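>>> predicted model and sequence below, questions to follow.
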Amino acid sequence: MLVLLTSCSESADPLPDAVIAQLDRTNNTIADLNADGDELPANVLLQSVLRAEVAGTTLRIVVAAPSGEFVSAKSVVDRYGGTAISYQSERATFEGASRDMTGSQLERAVGAAKIQSDIGESAAAFTNVLESEGLEKRNGTLVRTALLLLFIPAALFMLSGAWSYLQARKRRLRRHYQFVNRKAVLIDWAGQLGPEVESLRPIVAASPDNAAQRTWHDSREFVSSISTALAAATTVGELDVAEMRVGRTAIKLRNLRSSLSQ
């Protein structure tokens, strides 16, 4: 006995008109081309078709006459889809094909069917595999794999984007914290100059040195305005300028006190 197995990945011969005429009939899934031979076990074959339908695939069964042309199961599947098993009467040749089952499951089903002694038992053994294992869909696996392959780059892109966003946000927060902290330090430093200016007032007033008096007045004006300027600062550049001016003013006041104390 010659056993053929295909999962519909190769070319097949066109279906004979006699097969098409029978399978094109509504709700007919069995094509019997052996009208002059032994009667088919129709009830057993119909039960196999129904069990396959419950499992998730439409099963079509073709039986050719012993002296007739063998009908390829793949040709049946190419035209009608689903699953097909094809016999030569007296089981000289047997083939299974499916557009729904995976290749490995089809191989197991054909293996179970080919060891049976007659067509009815063979078809029942074929559907036993479907019924016990459940349908392993070829397309479902491919679709899941394709979706997974599409999802992985998208997920990686989203994760990399989220990581970049979090890192950028962390840097912005760190810069903001540093800016706010530096501004607070400068405001505190500038605030310490106020008491120094006031403590020099009587000394400068008693001094005949006009340059010392101008230095004191300039420093007093700066100290009275710097806190407001610092509070309104929004850039690092503004803080840099303010820090230099506060530093210079602190040095001027120190030098002024030193010169007036001599």
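Now that the structure is in, tell me what you want to look at.
>>> contacts, neighbours, all on C-alpha from now
OK.
>>> where's the residue most central in space within the chain relative to Gln105, distance?
The centroid of the chain falls nearest to Phe151 when counting by CA atoms, centre = their mean (2.7 Å). According to CA to CA, to the nearest Å, Phe151 and Gln105 sit 28 Å apart.
>>> what does Leu193 give?
Taking CA to CA, one finds Leu193 at 89 Å from Gln105.
>>> and if you look at Arg182?
72 Å.
>>> out of these two, which sits in the more crowded spot?
More crowded of Arg182 and Gln105, by other CA atoms under 10 Å: Gln105, with 20 against 16.
>>> what's the helix or strand for the more buried one?
helix 103-114 (DSSP states H and E).
>>> what is the helix or strand containing Leu173 packed up against?
Secondary structure assigned from DSSP H and E places Leu173 in helix 138-205. Helix 138-205 is packed against helix 210-232, helix 236-260, with contacts defined by 3 or more CA pairs under 8 Å, 6 or more residues apart in numbering; DSSP states H and E.
>>> nearest to Thr141, of these?
Thr141 sits nearest to helix 236-260 of all those, at 58.1 Å, using CA to CA.
>>> buried stuff in that closest one?
Neighbour counts over helix 236-260 (16 or more other CA atoms under 10 Å) mark Leu239, Ala242, Glu243, Arg245, Val246, Thr249, Ala250, Lys252, Leu253, Leu256, Arg257 as buried.
>>> put this next to the previous one:
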Amino acid sequence: MDNFIYITAVFLLAGMVKGVTGMGLPTVAVAMLSLVMAPVQAAALLVVPSLLTNVWQLASGASVYPLWLRLWPMMAGICAGTAAGSVLALDAGRASGALGVALAAYAAMGLLNVRWRVGAGGERAWSPLVGAATGAISAATGVFVIPAVPYLQALELEKDELVQAMGMAFTVSTVALAVSLTARGAWQPAAAGLSFLAQVPAMAGMLLGQRLRGRMRPALFRRCFLLALMLLGAHLALESAWR
């Protein structure tokens, strides 16, 4: 019962973060759930809420077909990387450590405002490689923001295009992760049932976050969010190292 209350609170918070920032549901959910369960179990609970909220985000703007034509090599790389990563699956302790390092690295890049630009020629070469790296990290940790989000930001897309591109990458990552978890026997009926239930607080949190978006300073919220992620990532990495 305590775990159920904790899971509900986590998905409510994660949905709110996504509603405000357009991202962060899997990152927050997996990071906080990993404090009480293995990352692979946390990732299994994430499947349905992540898929629904990301499809919603993907469909909220203009036609996605032009973006798909541009980004399909990255999406293919995500699928290939997830498949390869699932074969080389880490044990729970190492997965928690990898998750902590990924979260801390992502937060540090955000806090330091690390930015770069990828030109058209570089995009053709980098897209499948970035996708493959994202998929491999996703298979190990359940988190698919590294290096996908920094890379999409480097493409200098318009704001609405960037939100949709992240929605596309997260949707493909979620589907690929679900297939990987099913193949590994980690998405059992019990996990699937809890995952369906978790969509309720996740969607409620997302709606709340969308309402809050216009009432708060996004820069301050983002800074606090990244700092919290860095502390949480450091905790997971250090705890794994001490085992």
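In hand now; what should we look at? Just so you know, these numbers come straight off a predicted model, no measurement behind them.
>>> care to give me the TM-score?
TM-score for the superposed chains, counting by TM-score structural alignment, normalised by the length of structure 2: 0.25, backed by 106 aligned residues with a CA RMSD of 6.2 Å.
>>> so how far is Leu99 of structure 2 from Ser86 of structure 2?
15 Å.
>>> tell me which of these two has more neighbours.
Leu99 (29 against 21).
>>> against Gln57 of structure 2, how distant is the nearest residue to that one once chain neighbours are set aside?
Take Leu99 of structure 2 and drop its neighbours on the chain: the residue closest to it by CA to CA, 6 or more residues apart in numbering is Thr141, 5.1 Å away. Per CA to CA, Thr141 of structure 2 is found 23 Å from Gln57 of structure 2.
>>> neighbour count for the two, which is higher?
Neighbours per residue (other CA under 10 Å) separate Thr141 of structure 2 from Gln57, with Thr141 holding more: 31 against 22.
>>> show me what contacts that one?
Pro39, Val40, Ala43, Ala95, Ser96, Ala98, Leu99 (CA atoms under 8 Å, 6 or more residues apart in numbering).
>>> redo that, cut-off 7 Å
Pro39, Ala95, Ala98, Leu99 (CA atoms under 7 Å, 6 or more residues apart in numbering).
>>> same question, Leu46 of structure 2
Applying CA under 7 Å, 6+ apart, we find Leu46 of structure 2 in contact with Pro26, Ser195.
>>> what about 8 Å?
Leu46 of structure 2 sits next to Pro26, Ala29, Val30, Ser195, Ala198 when contact means CA under 8 Å, 6+ apart.
>>> name the member of those residues with the most neighbours.
In these, the most neighbours by other CA under 10 Å go to Val30, 29 neighbours.
>>> that one: what secondary structure?
The three-state label given to Val30 of structure 2 by DSSP: H, G, I helix; E, B strand; the rest coil is helix.
>>> now the nearest residue to it once chain neighbours are set aside: how far from Trp68 of structure 2?
Nearest residue to Val30 of structure 2, sequence neighbours excluded (CA to CA, 6+ apart): Ala42, at 5.4 Å. Using CA to CA, Ala42 of structure 2 is found at 29 Å from Trp68 of structure 2.
>>> more crowded one of the two?
Set Ala42 of structure 2 next to Trp68 and count neighbours by other CA under 10 Å: Ala42 wins out with 24 against 15.
>>> right, and that one touches Leu33 too?
Yes - using CA atoms under 8 Å, Ala42 of structure 2 is in contact with Leu33, at 5.7 Å.
>>> list the buried ones in the helix holding Gln105 of structure 1?
Neighbour-count burial for helix 103-114 of structure 1 [16+ other CA under 10 Å]: Gly103, Gln105, Leu106, Glu107, Ala109, Val110, Gly111, Ala112, Ala113, Lys114.
>>> closest to Gly120 of structure 1 among the residues you listed?
Taking the buried residues of helix 103-114 of structure 1 together and measuring to Gly120 of structure 1 by CA to CA, the closest member is Ala113, at 9.6 Å.
>>> now do the same contact list for that closest one.
Ala113 of structure 1 touches Glu121, Ser122, Ala123, Ala124, Ala125, Phe126, counting by CA under 8 Å, 6+ apart.
>>> and what about Ala31 of structure 1, helix, strand or coil?
strand.
>>> burial count for it?
If you count neighbours by other CA under 10 Å, Ala31 of structure 1 ends up with 19.
>>> skipping adjacent residues, who's closest to it in space?
Closest to Ala31 of structure 1 by CA to CA, 6+ apart is Val62, at 4.7 Å.
>>> thought the one you found was touching Ser86?
Yes - counting by CA under 8 Å, Ser86 is a contact partner of Val62 of structure 1 at 4.7 Å.
>>> what's the angle between the helix or strand following the helix holding Gln105 of structure 1 and helix 103-114?
For helix 103-114 of structure 1, the succeeding helix or strand toward the C-terminus, using DSSP H and E, is helix 119-133. Counting by axes from the mean of the first three to the mean of the last three CA atoms, to 10 degrees, helix 119-133 of structure 1 points 140 degrees away from the direction of helix 103-114.
>>> which parts of helix 119-133 of structure 1 are buried?
119-131.
>>> in these, find the pair that's most separated.
Going by CA to CA, the pair spanning the buried residues of helix 119-133 of structure 1 furthest: Ile119 and Glu131, at 18.2 Å.
>>> and Pro66 of structure 2, what is it in contact with?
Pro66 of structure 2 neighbours (CA under 8 Å, 6+ apart): none.
>>> look at it and tell me its secondary structure.
Per three-state DSSP, Pro66 of structure 2 ends up helix.
>>> how much space between it and Trp72 of structure 2?
10 Å.
>>> and the helix or strand where Glu123 of structure 2 lies, how far from the chain's centre?
Per DSSP H and E: Glu123 of structure 2 is located in helix 120-141. On the basis of CA atoms, centre = their mean, to the nearest Å, helix 120-141 of structure 2 sits 14 Å off its chain's mean C-alpha point.
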